[in-house]
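# just to be clear, the model below is a prediction. Sequence and coordinates:
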Amino acid sequence: MSTPAPDPRPDDERLPPWAGAPGFTPGADGLPPHAPMPGAPPYPEPPKREPGPPERPPRTRFVAALAAAAVWAVVNVVLVLAVVGPPAGPAALGAFVGALVVPVLLAAAVVWAIARRRAWSFWMLVLATAPVFWVVRAFLGAAG
């Protein structure tokens, strides 16, 4: 034989001192009152999500590869200006900068062809573009 648990409420029907705590729920069905436990069920229903178009994974854009190749073109201009000095005139500077357009486009196309399936960070694109840019620049400089 088991004896029923004693009623935790005082005989004068006063509430216990912790009964005013946040989250207090008065007892129901003859059970003693208690505060809810953190994370206790029932959990709210998750919001209904409208089916939309399937999400495409992020990819590397050609513009990002082009910007990474342009970084090395700027480095090339700065190195030439620092080592050789300023060009003879604006026409010579324009011809030099114009000669960098083709290596930038070719290096960007090669790196983009490699990186287009995934999203590469910009610094990874810059590092991957460096050898491609300088090799293309050397071949075009030797050919021209």
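Cool, got the structure. Everything quoted here is computed from the prediction, not taken from an experiment.

# C-alpha from now on. contacts and neighbour counts both.
Fine.

# who touches the residue sitting nearest the centre point of the chain in this structure?
The residue lying closest to the centre of the chain (CA atoms, centre = their mean) is S121, at 8.9 Å. Taking CA atoms under 8 Å, 6 or more residues apart in numbering as the criterion, S121 is in contact with no other residue.

# next, work out how far apart it and V104 are.
19 Å (CA to CA, to the nearest Å).

# show me how far the helix or strand containing V75 is from its chain's centre.
Element membership for V75, per DSSP states H and E: helix 62-83. Helix 62-83 sits 25 Å away from the centroid of its parent chain (CA atoms, centre = their mean, to the nearest Å).

# check which residues of that helix are buried.
62, 64-73, 76 (16 or more other CA atoms under 10 Å).

# and the comparison structure, right after this:
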Amino acid sequence: MSRPEPEDTEGPDQLPSWAGAPGYAPAADDLPPHAPMPGAPPYPAQPELPPPSIIRPATGSTYRAAVSATAIWALVNLVLQLVIAGPAPSLRAFGILLGSLVVHTLLGALLVWIVARRKVWPFWYLVVLALPVFWIIRIALVALVGS
């Protein structure tokens, strides 16, 4: 009786006979390239990256954006005043109206900016936030000064 011949386990699709031995760790195909061997030509130079941007990232909504958002409601107030009450009887009355709108706009913008200064808000968020702030300040100060 003869012993069967061992089959050839090494081939292009087969692992070598020592592949299952203790301590064997298969190499991954996605390893980064190694340093060139001594005497080999050097790798091509790495392209230089552009310098980093110097522009500081925005950290919050600006006071200018808050003033712009609040000024929209001041213009709405001015248009309503001119449509409902008609033109001002004198230039002095019109100047007082504009002066009070400027003061109320700046105060309202200050409150809007205090709320929105921590992060950048879209402009329409500021406009919606400025709506109650402007009108409450406007009504409160007109009631205080008017009485």
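Thanks, I have the structure now. Please read all numbers here as calculations on a predicted model, not as lab measurements.

# what helices or strands is the helix holding V75 of the first structure leaning on?
Applying 3 or more CA pairs under 8 Å, 6 or more residues apart in numbering; DSSP states H and E, one finds that helix 62-83 of the first structure makes contact with helix 101-115, helix 122-143.

# in CSV: these, plus mean neighbour count and distance to V84 of the first structure.
Output for these, formatted as CSV (neighbours: other CA atoms under 10 Å; distance: least, CA to CA, whole Å):
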stretch, mean neighbour count, distance to V84 of the first structure
helix 101-115, 19, 20
helix 122-143, 16, 16
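
# save these as TSV, and put in distance to G94 of the first structure too.
Formatted as TSV, those follow (distance: least, CA to CA, whole Å):
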stretch	distance to G94 of the first structure
helix 101-115	11
helix 122-143	16
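
# leaving aside the residues adjacent along the chain, what's closest to W73 of the second structure?
L131 (6.5 Å; CA to CA, 6 or more residues apart in numbering).

# what do we get in the first structure for that neighbour?
In the first structure, the residue matched to L131 of the second structure (TM-score structural alignment) is A130.

# how near is that match to P54 of the first structure?
Distance from A130 of the first structure to P54 of the first structure, by CA to CA: 35 Å.

# repeat that for F122 of the first structure.
26 Å.

# and if you look at A69 of the first structure?
32 Å.

# do the same with R117 of the first structure
For R117 of the first structure, the distance to P54 of the first structure - CA to CA - is 17 Å.

# more crowded one of those two?
R117 (13 against 6; other CA atoms under 10 Å).

# before we move on, which element is that one in?
Judged by DSSP H and E, R117 of the first structure forms part of no helix or strand.
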